[in-house]
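Asker: Predicted coordinates and the sequence they were generated for:
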Amino acid sequence: MLMPALSHARHKVQSIVSRMQPWAIAEAHALLVRIPVQPPKGDAIQKFSALELPIVRITDAAGNSGVGFGYTIGQGGSTILELIRKELLPKLEGRDSRRIGSIYDTLLKSVHALGPGVVLSNALAAIDVALWDLNARRNNVPLHYMLGGAKDKVPVYNTDVGWLSRELDEMIDLSKQAVRREGFRALKLKVGKPDLQEDVERVGKVRKAVGDQITIMIDANQSWTVAEAIRRLQPLQKFNLFWIEEPLPATDIQGYCELAKHISIPRAGGESIYDPTIFYDNIRQGALDILQPDIARVGGITAAMAVCGMANAANLMVAPHVSPELSLTVAAAIPTSIFIEYIPQMEPVLKRKIKIEDGNAIAPDVPGHGIEFDEQALRRYEVKL
């Protein structure tokens, strides 16, 4: 039986909620989960052994709820959670959950002094995604329809086969398995070995193993200078590569423009751009051929769709970065999407995996973004803070 004081508080909250409009935000909660990644994954600049998910659930006065999340590769999750809990969630109570743009603007301005960056963007994204999910669920429509509904399926490439930390034989075996058993038609390989010839050997042997009909991209994870990129990419061009991803630091817009004068491989990037206005600068100066907004790192669906709108106006292709379960919603909504990225790191806490058929990810035909977390798994991996 509830203690009298707690019972009174509960009745008081229920009374307040009963006076709200049904779409008013009644509750908002946040937690952090940390999923081990074993063996650790590595690229040209880093290795990581965990995936962190700051998760937000928002409920309206009618009892409808939506879930959103950001992510880190093992660093900063507690900082993001603290920002969400202490600075952002208190500003949501009673707000009209339908007015996502207004809420986004309020939250962004309230913490503008923190400056743009991955911590702020992740915090905003977790709330923003939850609001979009809530609205789509309330209206009983798939979120990708609500955002534009351009497609029911999107091509998907497998990055998990190509980590730089994998031995060459393992990478070849996994690449062949992804193509022959799992139906992938595109693979991404990490590059950036100290010895250029090792990069050439790895890419060349995977190309030979999977054949010329399979799309291959490469990713240097911002590890080169312009001069290094030109030198390293010239011997790789013969492998018919679909793009070179992040050959340079994301801030080097002029470097990306210079690279295009020397290399024929299309330039892709955007996962390390945390503000839509910086995407605008890249588009205006012709720095990138393919935009890769990361929904968590750019600030959520609201910000990602702004980037996609600019890409559409500039006739540029879009391939959202990681989080395939959520990236699929954005990619299926827009006409200019060409790929989403498959890395199965969230699967330990999901009720169902993303559906892949003949090299395409199938957009879920359910209300909201279609991502359902396994509550028992969340409790298992929750970080108590």
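Answerer: The structure has been received and is ready for your questions.

Asker: can we go C-alpha only for contacts and neighbour counts from here?
Answerer: OK.

Asker: Make sure P247 is actually in contact with A229.
Answerer: Yes - assessed by Cα atoms under 8 Å, P247 is found in contact with A229 at 6.3 Å.

Asker: and these two? which has more neighbours close in?
Answerer: P247 (28 against 22; other Cα atoms under 10 Å).

Asker: For the more buried one, give me its contacts.
Answerer: For P247, the contact set (Cα atoms under 8 Å, 6 or more residues apart in numbering) comprises 219-225, 229.

Asker: Second structure for comparison follows:
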Amino acid sequence: MKIVNLHVHAYSANHRTPIANGKYAYASTDIVIVSLHTDDGYEGYGWAHGTKVVVETLLSLKERVIGEDPFNVERIWEKMYLPKVYGRKGFETRAISAIDIALWDLKGKVAGRSIGQLLGGYRDTVPAYIAGGYYEKGKGYAGLKKEMEANLASGAKAIKMKIGGVGIAEDLDRIDVVRDTIGPNIKILVDANNAYNRLDALKIGRELDKRDIYWFEEPLSPDDIEGCAELCRKLDTPIAIGENEYTRWGFKQLMDAHAAQIYNADAQVLGGITEWKKVADLAMANHVMIAPHGDQEIHAQLVSAIPNGLIVEYYDNNTNALKEAMFPSSLSLDPEGNVTPSKSPGLGIPLDYDRLASFLTFEM
């Protein structure tokens, strides 16, 4: 079996209302899908979030993938990971991630097994939290309360909200509104998206300690490893980082520094499923948990495979403007707030290219 072709499709869809977190703003969802085709008729797909740089890197990697057996994921990964050519971190590594995910989708389809089963098959269902609580124009406390009520109606047992985009006092009021809305038994996770300096992170962190917060995510710059380690020592609320980290070597630095209790390793960012499993194993050896950032259609499979998988991020249509078009059927929360990854081969969820066609920005 050999890979004989690689196709790239890029899509973009505007959010109904632009959304913002503590540091970044988003007017659209931009996704690049890569599909790999074998000489005996199999097709595997993967995707990453990004635009032009991801597309260009995928096209330049094509010659390194064509002719390879898709089961040789380690060899293909080493052929693609060329720091002097593509850099060590960034959108180029997201392109490697998309190809590697497509390879695992192919492996699963050929083997007749889901990716979760191929990687370890540790559990059938995984806990999930709904990611939201973004800043939006005109949303206010009333809009935040309405959003949280909808999350409860969806079966959420854990929710994540953004902080860092307004003053500390106002964000604490927002957290209190959410707690009053969802009650004492639903987990609240807060995410600053790199918005704070060390002083402000510590200041709000001490207030979070009083509010039974499940975790404090990305309080500082992703490069301030020592600062995150200091927060771990000084706060009771667990620190979660890693969605902006790349490769096993990047995560080794974080873990050696004891920079977090929870790592948000994203297979769509850090180098794909092959690299994600190395990070998960490294985390297990260091007695820390993995709670991936990124699309649940991929990460529910991965967390179901490992003993140290904590929880999965769950996006609805409000945060992924392409989700409804991408998937003819998608994962949903059960009454316990869990998701059950498909047992169908590979990723187990087909893509709807027909519905995506109206959002197409590039194809080759």
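Answerer: Happy to help now that I have it. Values in this document were obtained by computation on a predicted structure and should not be read as measured data.

Asker: quick one: TM-score?
Answerer: Comparison of the two superposed chains (TM-score structural alignment, normalised by the length of structure 2) gives a TM-score of 0.94, and 355 aligned residues with a Cα RMSD of 1.3 Å.

Asker: that older thread, which of the contacts of P247 of structure 1 sits closest to I356 of structure 1?
Answerer: D219 (22.8 Å; Cα to Cα).

Asker: For the closest one, the count of nearby residues, please.
Answerer: 24.

Asker: aligned partner of it in structure 2?
Answerer: Mapped onto structure 2 by TM-score structural alignment, D219 of structure 1 lines up with D191.

Asker: Its match contacts E217, doesn't it?
Answerer: Yes - in this structure, D191 of structure 2 is within contact of E217 by Cα under 8 Å, at 4.4 Å.

Asker: Could you pull up the residues touching the match of D219 of structure 1?
Answerer: Contacts here follow Cα under 8 Å, 6+ apart; on that basis D191 of structure 2 touches 22, 160-163, 216-219.

Asker: which of those line up with contacts in structure 1?
Answerer: For these, the contacts that are reproduced in structure 1, applying both residues aligned by TM-score structural alignment, their matches' Cα atoms under 8 Å, are 160-163, 216-219.

Asker: Show me which of these is closest to Y81 of structure 2.
Answerer: When the kept ones among the contacts of D191 of structure 2 are compared against Y81 of structure 2 (criterion: Cα to Cα), the nearest one is E218, at 26.5 Å.

Asker: Nearest the middle, which residue of structure 2 would you pick?
Answerer: In structure 2, the centroid-proximal residue (Cα atoms, centre = their mean) is G294; its distance is 1.4 Å.

Asker: Residue in structure 1 paired with it?
Answerer: Under TM-score structural alignment, G294 of structure 2 pairs with V322 in structure 1.

Asker: can you tell me how far that match sits from M346 of structure 1?
Answerer: Distance of V322 of structure 1 to M346 of structure 1, computed by Cα to Cα, to the nearest Å: 10 Å.

Asker: what's the answer for P249 of structure 1, then?
Answerer: Distance from P249 of structure 1 to M346 of structure 1, by Cα to Cα: 27 Å.

Asker: picking that back up, in strands only, show me the contacts of D191 of structure 2.
Answerer: Using DSSP state E, the subset of the contacts of D191 of structure 2 located in strands is 160-162, 216-217.

Asker: By neighbours, which of those wins?
Answerer: Taking other Cα under 10 Å as the neighbour criterion, F216 ranks highest of those with 28 neighbours.

Asker: Longest strand in structure 1, by number of residues?
Answerer: strand 25-42.

Asker: so where is stretch 360-369 of structure 1 in structure 2?
Answerer: Residue span in structure 2 matched to stretch 360-369 of structure 1, by TM-score structural alignment: 338-347.

Asker: Over to stretch 251-259 of structure 1?
Answerer: Under TM-score structural alignment, stretch 251-259 of structure 1 corresponds to residues 223-231 of structure 2.

Asker: Any buried residues in the matching stretch, and which?
Answerer: Across stretch 223-231 of structure 2, burial judged by 16 or more other Cα atoms under 10 Å covers 225, 227-231.
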